[in-house]
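>>> Sharing a model that was predicted from the sequence below.
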Amino acid sequence: MFLKHKIFGKLFNIFTKSKINDNLVSFIIDSNESFSGNLEYIKKEFENRGNFQFHFYYKDKLSLSSLKKLATSKYVFLNDNFFPLAFMDFNKETLVVQLWHAPGAFKKFGGSVENASMLKLISDKTDYLIITSTYNESFYSEAFQIDKSKIKPLGLPRADYYFEKHDIDRLRNDFNEKYGINPDKKIILYTPTFRENKEYNNVFNYLDLNEFNNKLSDEYVLVLRLHPKIKKFYSDDIAVNGDYIDCSDYKNEQELLLLSDILITDYSSIMIEFGLLNKPIIFFAYDLDNYLSNERGFYLDYKKDLPGPVVHTTEELIDVICEGIDTSKLKSFTENQFNQIDGEASARVVDFVLKEGGKNG
C-alpha cells in the first residue's frame, strides 16, 4: 500500500522547486466532497480577505497539472487523512494545515488505537493541526502523533454555521412538506454509528419501533440518519405506516441538527456538535458492554462523563423522553470541547494562517 503513496510523493516532489504563488490556496478533498464543510468555510473566509485564488485537489484523481498547482500553493488545507502526505516534500514557503472533520474528542482514533508510524510521517509534513479545545490537545497529539506545538485550538470552521442567521420556520416548513410531517410534532433525530461487530448494526433489532411510536408518536416523529457503512443492514420493508423518516441521504446534516429537538445517538461524535445547540441528547447504547470490550474505546468515561442519559432498552429510552431529559451536564461538557463558542472559528483560523502561521513571518 505504501508503494503507491511513495510514487505519488515522487511525482509531487518534481514540482516543489517551482515558484510559490502567494495568493494560491489549495484544498485536498475527495471527489464526493465528503467532509467538505470546513474547507468551504475557510474558502469563504479567504474570499473576504482579498484576491486569493483557489484550487481543489481531488485526492482520488491523478492530474499532473493539478499536482503542480498543489505544489506551488502558499496555503494547503485538508480535512481528513491523506497518506501520500508522508512522502510529499512541500516547499518551505507552503503552509500545510489539517482542519480535521470532527469536533472534540470522543471515540479513540488514529495513533490511540493503531500502529502510528505512518501517522508520524504525515504529521512531520503537517505544519498545524486545528482542534476545538485545549482540553483535547493530549488526545489529538496521540491520535495524530504530532507535537503539541503544532496543535492550535482555534475551533471547527463549519460550526460557524450554527451562529449564522437561518429562517428556521421556512426550513421546517420545507422539511414538513418533503416528508409529510405534522408541523406540530417535534423531531427526534436518531444517528446510530457503525459497529465492527455486524450483529449490532441493525438498530431495529434493539429499538422496538411499534412501542416507541405507540408511546411517543402523538408528540414526536423519529428521523433516522444512518452511517453510510450500515445502510446494507436495513431493508425498505422496515419503514411502514410512517414508523420513521429516513434522512440518511439528506444532503445537509447540519440543517438536520438545527431542525431537531432531541438527538439520540450512541457512539457518534455528532453529539459534540449538537451540544452547541444546547438541546437534549440521549445515548441509546444497547450494546455497550460489547462495544467497551471489543471496539476502539473512548477518551472519556462513557458511563460518567456524557452530557445526557445513557439508556440500554426501548423502555428506558421512552421513559427518559416522557419524564424529561437531564441536560445538567451539557453546558460544562460543551465548554470542555470548545474553547470558544462564538461562530468565529473560520476567522480565527485564517487570521492565524495569514498573520501568525507563516513559517517566514
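In hand now; what should we look at?
>>> Please count neighbours and contacts with C-alpha atoms only from this point.
Will do.
>>> out of everything not next to it in sequence, what's closest to L171?
L259 (7.7 Å; CA to CA, 6 or more residues apart in numbering).
>>> measure the one you found to E315 for me?
Using CA to CA, to the nearest Å, one obtains 25 Å as the distance from L259 to E315.
>>> more neighbours, these two?
For L259 versus E315, neighbours defined as other CA atoms under 10 Å are more numerous around L259 (17 against 14).
>>> Presented hereafter is structure B, for comparison with structure A:
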Amino acid sequence: MSRNLQGFKQKLIRLRRGPLVQKTYKLAFLILGRLPKKKNLVVFESFHGKQYSDSPRAIYEYMKENKLPYDMYWMADRRHLDVFEKLEDVRYVKRLSLKWIFLMARAKYWVTNARLPLWLPKPKDTIYVQTWHGTPLKRLGIDIEEIHMPGTDTEKYKKNFLFEASKWDYLVSPNAYSTEIFKRAFGFDRKVIESGYPRNDFLLNHNNPEKVEELKRLCGLPADKKVILYAPTWRDNQFYAKGKYKFNLKMDLEQMKEEIGDQYVIALRMHYLVAEHLDLTGYEDFVYDFSHHEDIRELYLIADLLITDYSSVFFDYANLKRPMVFFAYDIENYRDHLRGFYFDFEKKAPGPLVKTTDEIIREIKNIDENGFTPMNRIEEFYKQFCYLEDGYASDRVVREVFKSK
C-alpha cells in the first residue's frame, strides 16, 4: 500500500472514530430508537466485534439449533471481518456502518460479553443482555482502587463503568460468588441470571476423545503429542496505546522445547487486548499461535494441561478437571499494585504457582511421572465455582430472556 493511500486510510479511521461521527450516530440512534422495536430482532457481539465466541455465541447457537423464531445478526469489527466471512449461515454487519445503526436502533435484544461504546444510547424498549466474560479473580469495575490504563483515570473509569452498567437489563453470572461481586462492582441492581456460563456448555457436552482428536486435526496439531495451552492475561500498565497492550513472554521457549518438546507442543493464546505479534521463528513445530483462533473453547478441549496466570480462563478450564499450572512470575506487583484479588489466590488456586521456566518444567515432569491426582483444594474450588456448569446454561438464559416473552 502506498504511503499516500495509507495516510488517507488513517484519516478515514480517525474521522470514523472522532467526536463528529459519534455525535451524528448518537443523534441517529435517538431518532430511530423511538420507532417500534422489531420484536424478533436480536444482535450479538463478542469482545467488541473481534470474535465469534464466548457466551453470546453459545446463546446464539442454542437459539439457532432449537429453531427459535428470531432474526439474528452478529456485529463485526471491520478489522476482523475475516473471522465472520468464513462462517457459514452466520449473518453479520460491520460495526459503525449505516446498517449497524438501523439494526442496533430497531433490535429488541442486544447480547454482548463486553461494554458497548459509551456514547451509544440504549432505546427505552431495547433489552440489553450482558453475559460478561469471566469469573472474577482480579478486581473489577468500581472495586479497582487505582486505574493504570491509558486514556482514563480512576474517577473517570469508574463513572463510565457505572454509566454503561446502568443500561443492562440482564447480567449473566456463573455462580453465587460472581453474583455478589458483579452487583457491587458494576453497581447493578436489575436481574442477575445465575445460570452457569453458556460458553461452558460446549466443554460439558463435547468432552470426549473423538471430539478432541477432530479438533487437534482441524487445528493442525500433531496427533502423537500432548498439548499445553498457555493463556496469560494482560497487564494494565504495559501498553502501547488505549486498547493495545504489551506482553513480555517470560517463558523460556528454548528450554521448554529442549526438555519437553519430544512429548508436548504449546498452544499459545494471548488475551484479546494484547497487541503483540510474537516472533516464534525456530519454534514452528513446538509453539502454535492461536491468539486469533475464533473461540478458546476448542483450545480448552484439546489441552492436556493449562498454564495461565491471573486470567479467568482457569475457572472455565476447571470444568474439565485437568491439571493447571500458574505462571505467576509477577504476582506481588499484580496483587498489590495493579489489580488486587478477591480471594487469597496463593491458597485457593487449583494448581501450583511457579515463577520460573525451571519450575514449570518440574511440574510438568512430575505429572508425567506420577499422574494427575486432584488436590483437595481443587475439589473445593470446583464446588465453589463450577457447581452450576452442567451443559444447560444457555437453555436457562434463553428461557429467562426470550421464551418468557
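Cool, the structure landed. Bear in mind the structure is a predicted one, so any value in this text is a computation, not a measurement.
>>> which residue lines up with the residue nearest to L171 of the first structure in the second structure?
By TM-score structural alignment, L259 of the first structure lines up with I302 in the second structure.
>>> Isn't its match up against K225?
No. Contact criterion CA atoms under 8 Å: I302 of the second structure and K225 do not qualify, at 10.9 Å.
>>> what's the distance between the match of L259 of the first structure and T357 of the second structure?
I302 of the second structure is 23 Å from T357 of the second structure, by CA to CA.
>>> Same check on E164 of the second structure?
41 Å.
>>> what kind of secondary structure is the residue most central in space within the second structure in?
With distances taken as CA atoms, centre = their mean, the second structure has H133 as the residue nearest its mean C-alpha position (5.0 Å). Following DSSP: H, G, I helix; E, B strand; the rest coil, we place H133 of the second structure in the coil state.
>>> With H48 of the second structure as the reference, measure out to it.
Separation of H133 of the second structure from H48 of the second structure (CA to CA) stands at 12 Å.
>>> correct me, but K120 of the first structure touches E142?
No. Using CA under 8 Å, K120 of the first structure is not in contact with E142, being 9.8 Å away.
>>> Identify the residue nearest D326 of the first structure in space, chain neighbours excluded?
Leaving aside its sequence neighbours, D326 of the first structure sits nearest to G308 (CA to CA, 6+ apart; 6.0 Å).
>>> I'd guess L306 of the second structure is in a strand, am I close?
Yes. Checked against three-state DSSP, L306 of the second structure lies within a strand.
>>> Report the contact partners of it.
Neighbour list for L306 of the second structure: I228, L229, Y230, A231, F314, Y317, R322, P323, M324, V325 [criterion: CA atoms under 8 Å, 6 or more residues apart in numbering].
>>> Tell me which of those residues fall in helices.
Mapping the contacts of L306 of the second structure onto helices (DSSP state H) picks out F314, Y317.
>>> Kindly reformat the contacts of L306 of the second structure as a markdown table and extend each row with distance to L306 of the second structure and neighbour count.
Output for the contacts of L306 of the second structure, formatted as a markdown table (distance: CA to CA, whole Å; neighbours: other CA atoms under 10 Å):
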| residue | distance to L306 of the second structure | neighbour count |
| --- | --- | --- |
| I228 | 6 | 22 |
| L229 | 5 | 25 |
| Y230 | 6 | 24 |
| A231 | 8 | 23 |
| F314 | 8 | 23 |
| Y317 | 8 | 22 |
| R322 | 8 | 17 |
| P323 | 7 | 23 |
| M324 | 5 | 25 |
| V325 | 6 | 22 |
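>>> The contacts of L306 of the second structure: which two are farthest apart?
Farthest apart among these by CA to CA are A231 and R322. That separation is 15.0 Å.
>>> Show the contacting residues for the aligned partner of Q384 of the second structure in the first structure.
In the first structure, Q384 of the second structure lines up with N336, judged by TM-score structural alignment. N336 of the first structure sits next to S133, Y135 when contact means CA under 8 Å, 6+ apart.
>>> Then N336 of the first structure would be within a strand, right?
No. Counting by three-state DSSP, N336 of the first structure is located in no strand; its state is helix.
>>> any idea how far it is from D289 of the first structure?
Using CA to CA, we find N336 of the first structure at a distance of 26 Å from D289 of the first structure.
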